[in-house]
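>>> sequence? don't have it. structure:
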């Protein structure tokens, strides 16, 4: 969605991912620094109270609201692969998007995007049939929504093939394989824990349109939205540091506009 003419970048964060008694966690502190929020819809995290409160928080800060549908796996936080059919992927995406949209509409807002969560995201990034089903669910729900998906993955190509708007997503704190896929979390080096390395990776992806894989290969990448995870112990410090870094590079944090 961004163009080379303007140094702008959407900064997104996964939010509302607890359940049971409502806990804001880092959400209330991080929200002022981001431009888009991906809000859990009850399958991997979240519940009606959390969804309502997180939507309210986002709208109060003029942050674009997105649905963050995941696999039905609270215990595994939606990060464990499950065998699902394209029909399953379509229905669970439609179900969760509709649920989150109800809270957004009730509070006078407008749903902006959909970003699959965790294992569902990574499975669909590799599997064109799952990706197509997810894209079709979003398009048939509302063709004006934007699909946030892993840059250069099946999620992007399948969405574009049916005319759904996309935002190519990159990650500040995840390492990459030479295929352009994220390194699985159960493998060494999957998470970038050194803040300077994360900032260097952001600079390369946003300014130079490339990223270095775990085996040292340089691969081309398109960065339209940057994911910042908000659930780590140093998350707030990192988000603040990221904002300062982007500003120093002349990059404006700005929500992707539907066109």
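Perfect, I can see it now. As the structure is a computational prediction, the values presented were derived from the model and not from experiment.

>>> Only C-alpha atoms from now on, for both contacts and neighbour counts.
OK.

>>> which residue sits closest to residue 97 in space, ignoring its chain neighbours?
residue 67 (5.5 Å; C-alpha to C-alpha, 6 or more residues apart in numbering).

>>> nope, residue 24 is what I meant
Nearest one to residue 24, counting by C-alpha to C-alpha, 6+ apart, is residue 16 at 7.3 Å.

>>> Just give me the neighbour total for the one you found.
29 (other C-alpha atoms under 10 Å).

>>> hold the first one in mind and look at this next one:
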């Protein structure tokens, strides 16, 4: 599977059925993805803007010192930490599908959870939720075995941990079936198709870089439950958390604009987990 392939609809495209306006929303970003001398994004600036941090666990990105510093900085700011687990693929930044056996994937996820938990513990906080990264995120939308393997790891490690993923995915369905809290998310800076899928990264409109445009779209999504697709139609999207990428060009400016637009619309920014 190509990790940039389209993913299933978040909901049906129903422009006449907007969602109930939300009074609060979680704002999350992928952080802790630098490695050694290689720096990716401005984690400290992003931590001043988000309510939840999806911190890398060393498999797709992040060296131990980076993870320790990221967890400490998040704890200082009261930002909730989630484990962003991925394939063992540093060279590919976790964006290449790996046909790993289910029992091996379960062990890999447990290993990553344990590593990040150690960094959280010494920072006085804890891992509060789990979110897959990159190709694994896309795979568990429809890959039943890998979705089941990821859920098995969370259940074995701590069945109180929520799982963050795409609405309608195999991951969230299996998480709910296993008694886990399944939390849906939407993307502030990604394009949507008229069918409610994310536009593949290789196609025009996949990534949005204008802070004002992204902020306006996100405010509409949260307050009205809809987002305009690349074909001009409106798509209904339900989410408890909004992801704004921390490694894209102008990431901090986008996150700052998104937060300001949401607060300007009367929406509180707060973690879906409560404080970590």
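Yep, that arrived. Predicted, not measured: the structure shown is a model, and the values here were computed from it.

>>> TM-score of the superposition?
With the length set by TM-score structural alignment, normalised by the length of structure 1, the two chains reach a TM-score of 0.91; 257 aligned residues with a C-alpha RMSD of 2.2 Å.

>>> Confirm that the residue nearest to residue 97 of structure 1 sits in a strand.
Yes: assessed with DSSP: H, G, I helix; E, B strand; the rest coil, residue 67 of structure 1 lies in a strand.

>>> how about it, what's its partner in structure 2?
In structure 2, residue 67 of structure 1 lines up with residue 83, judged by TM-score structural alignment.

>>> can you pull out the strands in the stretch 151-276 of structure 2?
Here the stretch 151-276 of structure 2 has its strands, by DSSP state E, counting those that start in this stretch, at 163-165, 182-187, 226-228, 234-236, 241-243, 268-269.

>>> Which of those strands sits closest to residue 202 of structure 2?
Smallest distance to residue 202 of structure 2 across those (C-alpha to C-alpha): 16.7 Å, for strand 182-187.

>>> gap between the closest one and the chain center?
Centroid separation between strand 182-187 of structure 2 and its chain, computed with C-alpha atoms, centre = their mean, to the nearest Å, is 7 Å.

>>> Which elements pack onto it?
strand 163-165, helix 170-177, strand 241-243 (3 or more C-alpha pairs under 8 Å, 6 or more residues apart in numbering; DSSP states H and E).

>>> I'd like the ones you listed as a markdown table, with mean neighbour count and distance to residue 147 of structure 2 appended.
Shown next, in a markdown table, are these (neighbours: other C-alpha atoms under 10 Å; distance: least, C-alpha to C-alpha, whole Å):
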| stretch | mean neighbour count | distance to residue 147 of structure 2 |
| --- | --- | --- |
| strand 163-165 | 25 | 11 |
| helix 170-177 | 21 | 5 |
| strand 241-243 | 24 | 20 |
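
>>> quick one, which of the ones you listed is nearest to residue 57 of structure 2?
Using C-alpha to C-alpha, those put strand 163-165 closest to residue 57 of structure 2, at 15.6 Å.

>>> Now for whatever residue of structure 2 lines up with residue 7 of structure 1: which residues touch it?
Matched to structure 2 by TM-score structural alignment, residue 7 of structure 1 sits across from residue 23. Residues near residue 23 of structure 2 by C-alpha atoms under 8 Å, 6 or more residues apart in numbering: 223, 266, 267, 268.

>>> Read off where stretch 139-154 of structure 1 ends up in structure 2.
Using TM-score structural alignment, stretch 139-154 of structure 1 pairs with 155-170 in structure 2.

>>> I'd assumed residue 211 was in contact with residue 254 of structure 2.
Yes: counting by C-alpha atoms under 8 Å, residue 254 of structure 2 touches residue 211, with 4.4 Å between them.
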